[in-house]
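Peer 1: Here is my input; please provide its structure:
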Amino acid sequence: MTASPLLAVRDLRVLIGGRHILHGVDLDVAPQGVTALLGRNGAGKTTTVRGVLGLVPRTGSVLLDGEETVGLPTHTLVRRGIGYAPEDRGIFAGLTVAENLRLAERRGADGPAYGLVHELFPELKRREKQSAGTLSGGQQQMVAIGRTLLNGNRLIIADEPTKGLAPKVVTEVAQVLERAAEAVPVLLVEQNLAVVRRLARHCVVLADGRTAHQGEADGLLGDAEATRRLLGVGRGPLAPFTAEADS
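Peer 2: Predicted coordinates:
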């Protein structure tokens, strides 16, 4: 990564209930495109995301565009431009697509960016009166990612967006993320290495609550031995990474 990172995490440590979950994670998120966060089950990926967002007690340094955010509450981080699409999507099934998006609006000088959301995901405009609970998994991810694009965020964090989805829907979600990353940088927690290869230029691998690797995604995924050693994938670098998401 040659340009200065948009997000720079240094020595991130998390202690929950007397148990050390993260032992000093370092990672950089590129200022453009997709940076993938990888690791085996229990490596600390979701805890790292929660640490960045201030959802768990943390120490260390988390710089967003050079500004320290450790010590700030989550709602302040959201206002400073971090959008979060959680693992379960966080969709309100009984509300329409339009109502789900409206709930995500924040006050801002330019107002919510519905033009951008509908340009990237015209399906949401066509289905704005449809109940979100009747959408496909891929369409629900459009809603989840669309909400993060409404408010001029500087970074989107997407946690396991393809988990549990059929292969056809995985392709649909990859297209959603690809379009979103054209507008806003994305930190992607992902199991499926084929999706990572398609989307990510940079990657970070965690192991036992520490950073085990950081570099170009193609370099890692093109090295079968390194992929097997770091991720436990035994059938070549493009085999699906099927470990369950860590907690």
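
Peer 1: CA only for contacts and neighbour counts going forward, please
Peer 2: OK.

Peer 1: quick one, helices of this protein?
Peer 2: Ranges of helices in the chain, per DSSP state H, are 45-53, 74-79, 97-103, 114-120, 122-126, 137-149, 167-181, 193-199, 217-221, 224-231.

Peer 1: Please generate a structure for the following sequence too, so the two can be compared:
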Amino acid sequence: MSDLGQGAPAVEGAPLDPPLLALDGVDVVRGAGRVAQEVTLRLGAGQIVALLGVNGAGKSSLVQAVAGMLPVAAGSIVLAGTPIQHLPPERRARLGIGLAPEGRRVFPGMTVRDNLLAACRADRTARQERVASVYELFPQLAPKDRTHAWQLSGGQQQMLAIGRALMNLPRVLLLDEPTLGLAPAVVADLLERLTWIAGSGTGVLIAEQNSAVLGIAHRVSVMRVGRIVLDEAGPRLARAPGMLERAMLGD
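Peer 2: As a prediction, this is how the structure comes out:
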């Protein structure tokens, strides 16, 4: 899979050093309140980190802050050695941040191909090559090339949202609730594709409620009431579901 990577299974172990993405003491503001406080998190190249929490835990707000959509009131966000917490979203995208937002937010009146092309800043040849790579990663999208996005299934729209985020070859891929509303079989296929993306060296940060991501996550950070309350190897948490439940819901 030329640009978008080939599969590599999740392995147990510590965060990679030096990290590709580093959050230190991050506070995130939404409206008049702080929705994330003193968050420290590490993501390495080729690593999948799951940010788990119930509704309102602050995980989506944290992902949006990394992408530049919400302000950071304190702390630092560093991408490959460059502080980005004060940069606008478009600068962060150019430096290598890609986002597939909650709710997919594809352009419903545009075709699959045009959704992908609209997201890419490369020249015409590179854009066409990257569309082909997205279709290789998500074969279900290829026969829908000229189909309008509103006509796709929920799973296909999620594939399109992720493919669109990959069109600029991000170093870090942010995913906000990617499995929301999807059937278990579709979720399983989607998670397999994410391991392939990580296999290319892309760091993948997934904000989720669905514990199915434990099957692919190298590390899991559990967020509750705006704070990280547990950081653990994904495979270990997968073997200890009680630990995860206590962390997400409290004792």
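
Peer 1: After superposing, what score do the chains get?
Peer 2: Once the chains are laid over each other, their TM-score by TM-score structural alignment, normalised by the length of the first structure reads 0.87; 233 aligned residues with a CA RMSD of 2.1 Å.

Peer 1: could the helices of the first structure go into CSV alongside mean neighbour count and distance to residue 156 of the first structure?
Peer 2: Shown next, in CSV, are the helices of the first structure (neighbours: other CA atoms under 10 Å; distance: least, CA to CA, whole Å):
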stretch, mean neighbour count, distance to residue 156 of the first structure
helix 45-53, 23, 11
helix 74-79, 16, 10
helix 97-103, 19, 16
helix 114-120, 16, 14
helix 122-126, 15, 19
helix 137-149, 25, 7
helix 167-181, 18, 9
helix 193-199, 20, 14
helix 217-221, 18, 19
helix 224-231, 17, 24
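
Peer 1: Need the ones you listed in a markdown table (columns: distance to residue 23 of the first structure).
Peer 2: Listed next are these as a markdown table, based on distance: least, CA to CA, whole Å:
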| stretch | distance to residue 23 of the first structure |
| --- | --- |
| helix 45-53 | 11 |
| helix 74-79 | 22 |
| helix 97-103 | 36 |
| helix 114-120 | 38 |
| helix 122-126 | 41 |
| helix 137-149 | 29 |
| helix 167-181 | 30 |
| helix 193-199 | 25 |
| helix 217-221 | 23 |
| helix 224-231 | 17 |
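
Peer 1: what residues are up against the spatially most central residue of the first structure?
Peer 2: Nearest to the mean C-alpha position of the first structure, by CA atoms, centre = their mean, lies residue 158 at 2.3 Å. With contact taken as CA atoms under 8 Å, 6 or more residues apart in numbering, residue 158 of the first structure is in contact with 84-87, 145, 186-189.

Peer 1: Could you measure from the counterpart of residue 105 of the first structure in the second structure over to residue 135 of the second structure?
Peer 2: Using TM-score structural alignment, the partner of residue 105 of the first structure in the second structure is residue 120. Note on residue 120 of the second structure: its distance to residue 135 of the second structure, by CA to CA, to the nearest Å, is 15 Å.

Peer 1: Just to be sure, which of the contacts of residue 158 of the first structure are found in strands?
Peer 2: 84-85, 186-189 (DSSP state E).

Peer 1: Neighbour-wise, give me the winner out of the residues you listed.
Peer 2: residue 186 (29 neighbours; other CA atoms under 10 Å).

Peer 1: which ones are touching that residue?
Peer 2: Applying CA under 8 Å, 6+ apart to residue 186 of the first structure gives the contacts 29, 32-35, 155-158.

Peer 1: which residue lines up with it in the second structure?
Peer 2: Residue 186 of the first structure maps onto residue 204 in the second structure, by TM-score structural alignment.

Peer 1: Please report the distance of its match from residue 196 of the second structure.
Peer 2: Taking CA to CA, one finds residue 204 of the second structure at 11 Å from residue 196 of the second structure.

Peer 1: Quick check: nearest residue in space to the residue mapped onto residue 110 of the second structure from the first structure, chain neighbours excluded?
Peer 2: In the first structure, residue 110 of the second structure lines up with residue 95, judged by TM-score structural alignment. Spatial nearest neighbour of residue 95 of the first structure, chain neighbours left out: residue 131 (5.5 Å); criterion: CA to CA, 6 or more residues apart in numbering.

Peer 1: likewise residue 68 of the first structure?
Peer 2: Closest to residue 68 of the first structure by CA to CA, 6+ apart is residue 62, at 5.7 Å.

Peer 1: For that neighbour, which residues are in contact?
Peer 2: Residue 62 of the first structure touches 7-10, 12, 52, 68-70, counting by CA under 8 Å, 6+ apart.

Peer 1: Can you tell me what residue 214 of the second structure aligns to in the first structure?
Peer 2: Correspondence of residue 214 of the second structure to the first structure, assessed by TM-score structural alignment: residue 197.

Peer 1: quick one: that match and residue 221 of the first structure, what's the gap?
Peer 2: When residue 197 of the first structure is compared with residue 221 of the first structure (using CA to CA), they lie 7 Å apart.

Peer 1: hang on, the earlier thing: biggest separation within the contacts of residue 186 of the first structure, which pair?
Peer 2: Every pair in the contacts of residue 186 of the first structure was compared (CA to CA); the two farthest apart turn out to be 32 and 158, at 14.9 Å.

Peer 1: What's the match for residue 182 of the second structure in the first structure?
Peer 2: So, by TM-score structural alignment, residue 182 of the second structure is matched to residue 165.

Peer 1: burial measure for its match, as a count.
Peer 2: There are 14 residues near residue 165 of the first structure, going by other CA under 10 Å.

Peer 1: Repeat that for residue 129 of the second structure.
Peer 2: Residue 129 of the second structure has 14 nearby residues by other CA under 10 Å.

Peer 1: A strand includes it, no?
Peer 2: No. Assessed with DSSP: H, G, I helix; E, B strand; the rest coil, residue 129 of the second structure is helix; it does not lie in a strand.

Peer 1: pretty sure residue 21 of the second structure contacts residue 83?
Peer 2: No. Between residue 21 of the second structure and residue 83 there is no contact under CA atoms under 8 Å: 9.8 Å.

Peer 1: who's more crowded, those two?
Peer 2: Between residue 21 of the second structure and residue 83, counting by other CA under 10 Å, residue 21 is the more crowded of the two (24 against 15).

Peer 1: Against residue 25 of the first structure, how distant is the counterpart of the more buried one in the first structure?
Peer 2: When the first structure is aligned by TM-score structural alignment, residue 21 of the second structure is paired with residue 7. Separation of residue 7 of the first structure from residue 25 of the first structure (CA to CA): 13 Å.
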